[in-house]
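Trainee: next come a sequence and a model predicted from it.
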Amino acid sequence: MASLTEQALRRKPVGMINAETGADTGKSELKRSIGLWGLSAIGIGGTIGTGIFFILSQAVPIAGPAVLWSFVLSAVVAGLTAVCYAELAGAVPVAGSSYSYAYTTLGEVVALGVGACLLLEWGVAGAATAVGWSQYVNQFLLNVFHFQLPAALSNAPEEGGICNVPAIILILMCAVLLIRGVSESAKTNAIMVAIKLAVLVMFVLIGIQGFNTDNMQPFAPHGIGGVTTAASIIFFTFVGLDGVAAAGEEAKNPHRNLPLAIMISLITVTVMYVLVALVALGAQPSGEFDGQEAGLAKILENVTGQSWPGTVLAAGAIISIFSVTLVSVYGQTRILFAMSRDGMIPPIFHRVNPRTLTPVPNTIIVAVVIAILAGFIPINFLAEMTSVGTLAAFVTVSIGVIVLRRRAPELPRTFKVPLYPITPILSVLGALWIIASLRTVTIYVFVIWVGLALVWYFVYARSHSHLGRHEHVGLDATKEEPQP
């Protein structure tokens, strides 16, 4: 019988994962229906959300116009991790994203911890964005119809309301889309992504007409310290790229399309962020950003002297947040699907509807839990918890690239991390640097959350692990790789 340490560190062979997911044969438990643009839209849709609509009011007072370098610095850190994701996604295209990558490189107990981090990332993020969506819906109704929902029906109890109804409605709409089929969901998300990009392009084209170079002076009033501090805030607007990896089992030609989609998402998001920030800084003095609400809308109103841009941007924000929430709920269900297939959590999360090939019970449970969070709990204070969970997953992915290069050098890779091993090492250091900037209480709560995941492992997952029982769920596996 294996010792406790051997059980905790057992690793799932890549051949078994690829056989389960049909990565090489095209036969999968889930329906492979998402092409390159759909995958790219998942990455873009899960990343460009509320952040770019309000982040400047937080970051510009810290860095001044040099916040442009903060965006670039954040993009570099995110890019280092993105190329690590691209290598693993091309080699091991699986629904579990970094959970599955950790399972095949670092061991079972680490994988469960990463899975817990991902559940924190997607679940809390989905609830938080739904709350933000409710606020923008109210703003849009006020601008267009001069009407707002009663505070009792658009706020959580602790915020003076009874229930945040719009937030719950949004979660349920996302769930219905996902239950109908991932193909329909991907198409809907792609349309919403195209609209949100069009709104940001509109901001750039109109806002640049008010560009004044005097607004860029002084460029770096708070020096390099301000630039790096602002970068740690801005970094969180880049999380969501791992949503592409979560679609590994529903991607067409996954070995090729997953790495491409991750890189397309990263480049698109970075270009849009830098352009929006540049135009905003040129059109408005940096001193006016501090505490400014609906900043992008205000800038366009000042440039044009009209109110319609604010209404258009409010509509764009509504669509943008819908897209982010959809990707959040989707990512949550696919992580749970992979964990359940491995026996880490109960089997109900692995059940797939034979007609739509979607995990319907899984989606319903996730929607109910996130809807309760969004409807009755003020979720904004958990934003940093979402971020630390994401960063922990990023560290695991970067380390996983190094481990898998050593364990399976012969494994076909459609994309390879450039400047290996410098790139994954820098990715780890960059993520740790961001984590170090978080509040101490956030780290404490995160440690408690991971501790609860470890308790779950020893109480349930260890004894139910299909790998531990030498069982396999799904399609026939190839022969296991020898474990060193």
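Mentor: Perfect, thanks for sending it.

Trainee: drop to CA atoms for contacts and neighbour counts, all remaining ones
Mentor: Noted.

Trainee: quick one, what contacts the residue lying closest to Asn362 once chain neighbours are set aside?
Mentor: Residue nearest to Asn362 in three dimensions, not counting chain neighbours: Phe349, with 4.5 Å by C-alpha to C-alpha, 6 or more residues apart in numbering. By C-alpha atoms under 8 Å, 6 or more residues apart in numbering, the contact set of Phe349 is 333, 336-337, 340, 359, 361-362.

Trainee: does Phe349 sit in a helix, a strand or a coil?
Mentor: Following DSSP: H, G, I helix; E, B strand; the rest coil, Phe349 is assigned to helix.

Trainee: that older thread, need the max-distance pair from the contacts of Phe349.
Mentor: Spanning the widest gap among the contacts of Phe349 are Ser340 and Pro361, at 12.2 Å by C-alpha to C-alpha.

Trainee: hey, what's in contact with both of those two?
Mentor: The contact sets of Ser340 and Pro361 overlap at 348-349 (C-alpha under 8 Å, 6+ apart).

Trainee: out of those two, which sits in the busier spot?
Mentor: It is Ser340, of Ser340 and Pro361, that has more neighbours when counted by other C-alpha atoms under 10 Å, with 23 against 17.

Trainee: who's in contact with that one?
Mentor: Contacts of Ser340 by C-alpha under 8 Å, 6+ apart are 346-350.

Trainee: can you turn the buried part of these into a ChimeraX selection?
Mentor: Buried residues among these (16 or more other C-alpha atoms under 10 Å), as a ChimeraX selection:
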select :346,348,349,350
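
Trainee: ok, now how distant is Asn253 from Pro482?
Mentor: Relative to Pro482, Asn253 is positioned 27 Å away (criterion: C-alpha to C-alpha, to the nearest Å).

Trainee: oops, could you answer that again for Gly305 instead?
Mentor: Between Gly305 and Pro482 the computed distance is 69 Å (C-alpha to C-alpha).

Trainee: same deal with Leu404?
Mentor: For Leu404 relative to Pro482 (C-alpha to C-alpha), the value is 13 Å.

Trainee: which one's more surrounded, those two?
Mentor: For Leu404 versus Pro482, neighbours defined as other C-alpha under 10 Å are more numerous around Leu404 (20 against 7).

Trainee: grab the nearest non-local neighbour of the more buried one.
Mentor: Nearest non-adjacent residue to Leu404 (C-alpha to C-alpha, 6+ apart): Thr105, at 6.0 Å.

Trainee: check contacts around the one you found.
Mentor: Thr105 touches 11-12, 400, 403-404, counting by C-alpha under 8 Å, 6+ apart.

Trainee: let's go with 10 Å and repeat that
Mentor: By C-alpha atoms under 10 Å, 6 or more residues apart in numbering, the residues touching Thr105 are 9-14, 111, 396-397, 399-408.

Trainee: select only the buried ones of these in PyMOL?
Mentor: Selection command for PyMOL covering only the buried members of the contacts of Thr105, criterion 16+ other C-alpha under 10 Å:
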select buried, resi 9+10+11+12+13+14+111+396+397+399+400+401+402+403+404+407
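
Trainee: what about versus this one:
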Amino acid sequence: MNRKPSMSSSQATMLGAQLRRRKSIANMITESQTNAGAGQLRRTLGMWQLTMISVGATMGTGILVILGDTVPVAGPAIWISFVIAGITALLSAVSYAEMAGMVPVSGSSYSYSYATMGEGIAWICGWCLVLEYAVSVAAVAVGAGQYVNETLRTFGMELPQMLAGGPAEGGVVNLPALIVIALATLLLVRGARESAIVNSIVVAIKAGILIFFSIVAFSAFDAGNFEPLLPMGAAGVTAAASSVFFSYIGFDAASTAGEEAKNPKRDLPRAIMLSMLIVTISYVLVAVSAIGAREWNWFEGAQAPLVQIVGELTGRPVFVLIFAVAAVLAIASVVLTVLYGQTRILLAMSRDGLVPPVFGKVSARTGTPVAGTWITGILVAITAGFIPLGALADATSIGTLFAFALVGASVMYLRKTQPKAERTFRVPLYPITPILGILACLFLMSQLGWHTWAVFIIWMIVGAAVYLGYGRRRSRLGQMTKQEYAATLADEK
């Protein structure tokens, strides 16, 4: 009768040891270069293309899709919410920049956590990234339906309600969302270089329409629209900041391209920081011009508010048509680049044995994880077609904030354990910056509603079950002997 508790204790000890096992950075780089039997990704992306991946994955989501939901929460101070969220993202971005230069492989914060805090935390981070990338793709794609309808209205038409939204929105399926995701998936399967070229073109269009909107909106600017600045108080501003943080998700997309960058140690940090600068300036500019053009109460329940403002101020359907079409392309750009990041996260996790090997198989012809991309695209398309935007956006934010906090912790760990390691970018004002980044992420997490936390906790429970039932048994690191494991960490000594 005493044997059963003893066995349970032994199993717990073994599990604890496996959860703490780390992968060395050198071992990760070696695996990315060999990856026997699964194929290798191709290094085709330069610094500008990496920057456009981050900008493409980020710019447009909050402005084009959820502005109408967040202005009523913060009032005219919505631009302050964007600043708060932007500062929080920047504090994490500098940590990402340092880690991306040190760990130039696919996997982003999942790989960084594996190299610092062990398999258990890495799995949690990877599971959060699955929530971040896959669900944010679906959430953004849902917004495409609104702009497709705005385009059709210029011709006196409109999508039937059954095809314009999922069941929670009074329809059957969000057909535009399904189409956008299908096209993005098809393009990603063809190759990373082709996808990057298309994305760069679309990002240029996206920047153009936001500049055009700002010019139009400032032509009707009324400073009185900013009074009172805080009708919902400071609590409304911070609550909106937690939601619009969703708008900054994507700057880390470049870090998932570590194995496809021509010079990752130099270009990844530069791309991450440059993309943050571009996105933050664009968001604040558009938010200020939008509030200047319309009173904050006007945004209550507004569908595709930017295109509505353009239509009302110009009175010309042709401008509405151009803006709406460009907005759909902008949303498609986000879908393309974030879906790209998701497939690379799953590739890294598959390489470690934590998810099925199908996600790690790279086509010799295209240099992309074809099967994994199709599987991911199909699952995300189903999600986008049937789940409402609000629930998706908030669930995405909490998983992202948690992953960002882990990156800050990873920087601090490596600064302590490997202080002399090569760093092509160093976090300024260390250790204040990563500590502030971690605290800011935790604060914004605390501002999210209880239903969002409920979704997050359920997601974590499901993740724990998947790891214990599948990942733990197939983990490549967990299958090593103590001697083999020690050998992989020899480079750190």
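Mentor: Good, I have the coordinates. In this text, all values refer to a predicted model and were calculated from it rather than measured experimentally.

Trainee: the residue nearest to Leu404 of the first structure matches what in the second structure?
Mentor: Per TM-score structural alignment, the equivalent position to Thr105 of the first structure in the second structure is Thr116.

Trainee: with Gly90 of the first structure instead?
Mentor: Alignment note (TM-score structural alignment): Gly90 of the first structure maps to Gly101 of the second structure.

Trainee: quick one: the closest residue to its match other than its chain neighbours from Gln418 of the second structure, how far?
Mentor: Spatial nearest neighbour of Gly101 of the second structure, chain neighbours left out: Lys265 (4.1 Å); criterion: C-alpha to C-alpha, 6+ apart. Using C-alpha to C-alpha, Lys265 of the second structure is found at 17 Å from Gln418 of the second structure.

Trainee: please apply the same query to Glu312 of the second structure.
Mentor: Distance from Glu312 of the second structure to Gln418 of the second structure, by C-alpha to C-alpha: 58 Å.

Trainee: which residue numbers in the second structure go with stretch 383-393 of the first structure?
Mentor: The aligned range for stretch 383-393 of the first structure in the second structure is 393-403, by TM-score structural alignment.

Trainee: what's the offset of that stretch from the middle of its chain?
Mentor: The chain centroid and the centroid of stretch 393-403 of the second structure are separated by 9 Å under C-alpha atoms, centre = their mean, to the nearest Å.

Trainee: then stretch 282-291 of the first structure?
Mentor: 29 Å.

Trainee: give me the contact list for it.
Mentor: With C-alpha under 10 Å, 6+ apart as the test, stretch 282-291 of the first structure has contacts from 54-65, 207-219, 276-277, 280-281, 295-296, 298-300, 302-303.

Trainee: before we move on, the earlier item: now check the residue nearest to Gly101 of the second structure against the first structure: what is it aligned to?
Mentor: Aligned counterpart of Lys265 of the second structure in the first structure: His255 (TM-score structural alignment).

Trainee: for that match, list the residues it contacts.
Mentor: Going by C-alpha under 10 Å, 6+ apart, His255 of the first structure touches 23-24, 86-93, 248, 412-415.

Trainee: looking at the second structure, which of these hold up?
Mentor: Compared against the second structure with both residues aligned by TM-score structural alignment, their matches' C-alpha atoms under 10 Å, the contacts of His255 of the first structure retain 86-93, 248, 412-415.

Trainee: are any of those buried, and which?
Mentor: 86-93, 248, 413-415.

Trainee: just these: which are in helices?
Mentor: Residues of those located in helices (DSSP state H): 86-91.

Trainee: which residue in the second structure lines up with Ala280 of the first structure?
Mentor: Match for Ala280 of the first structure (TM-score structural alignment): Ala290.

Trainee: what's the helix or strand for that match?
Mentor: For Ala290 of the second structure, the element it lies in under DSSP states H and E is helix 264-293.

Trainee: buried ones in that helix?
Mentor: Buried, per 16+ other C-alpha under 10 Å, within helix 264-293 of the second structure: 264-276, 279-280, 282-293.

Trainee: please apply the same query to stretch 216-235 of the second structure.
Mentor: Residues of stretch 216-235 of the second structure classed as buried: 216-218, 221, 225-226, 229-231 (neighbour count, 16+ other C-alpha under 10 Å).

Trainee: ditto for stretch 13-21 of the second structure
Mentor: Under the neighbour-count criterion of 16+ other C-alpha under 10 Å, stretch 13-21 of the second structure has 18-19, 21 buried.

Trainee: repeat for stretch 303-315 of the first structure
Mentor: Neighbour-count burial for stretch 303-315 of the first structure, counted by 16+ other C-alpha under 10 Å, picks out 303, 309-315.

Trainee: would CSV of the residues you listed with secondary structure be doable?
Mentor: Supplementary listing: these in CSV, determined by three-state DSSP:
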residue, secondary structure
Val303, helix
Pro309, helix
Gly310, helix
Thr311, helix
Val312, helix
Leu313, helix
Ala314, helix
Ala315, helix
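
Trainee: which member of those residues is positioned nearest Leu419 of the first structure?
Mentor: Leu313 (40.5 Å).

Trainee: excluding its backbone neighbours, what's nearest the closest one?
Mentor: The nearest residue in space to Leu313 of the first structure (C-alpha to C-alpha, 6+ apart) is Ala297, at 6.1 Å.

Trainee: coming back round to it: average distance between the match of stretch 383-393 of the first structure and the first structure?
Mentor: Stretch 393-403 of the second structure differs from its equivalent in the first structure by a mean of 1.2 Å after superposition (mean C-alpha distance after the TM-score superposition for the first structure).

Trainee: again, but for stretch 194-203 of the second structure
Mentor: When the first structure is overlaid, stretch 194-203 of the second structure sits 0.7 Å from its aligned residues on average, using mean C-alpha distance after the TM-score superposition for the first structure.

Trainee: that stretch maps to which residues in the first structure?
Mentor: Here stretch 194-203 of the second structure aligns to the first structure at residues 184-193, judged by TM-score structural alignment.

Trainee: what about the matching stretch, distance to the chain center?
Mentor: 16 Å.

Trainee: now do stretch 384-402 of the first structure
Mentor: Distance of stretch 384-402 of the first structure from its chain centroid, counting by C-alpha atoms, centre = their mean, is 11 Å.

Trainee: name the helices or strands packed onto the host helix or strand of Ile399 of the first structure?
Mentor: Using DSSP H and E, Ile399 of the first structure sits within helix 383-407. Judged by 3 or more C-alpha pairs under 10 Å, 6 or more residues apart in numbering; DSSP states H and E, the packing partners of helix 383-407 of the first structure are helix 67-91, helix 98-105, helix 108-145, helix 242-246, helix 422-436, helix 440-456.
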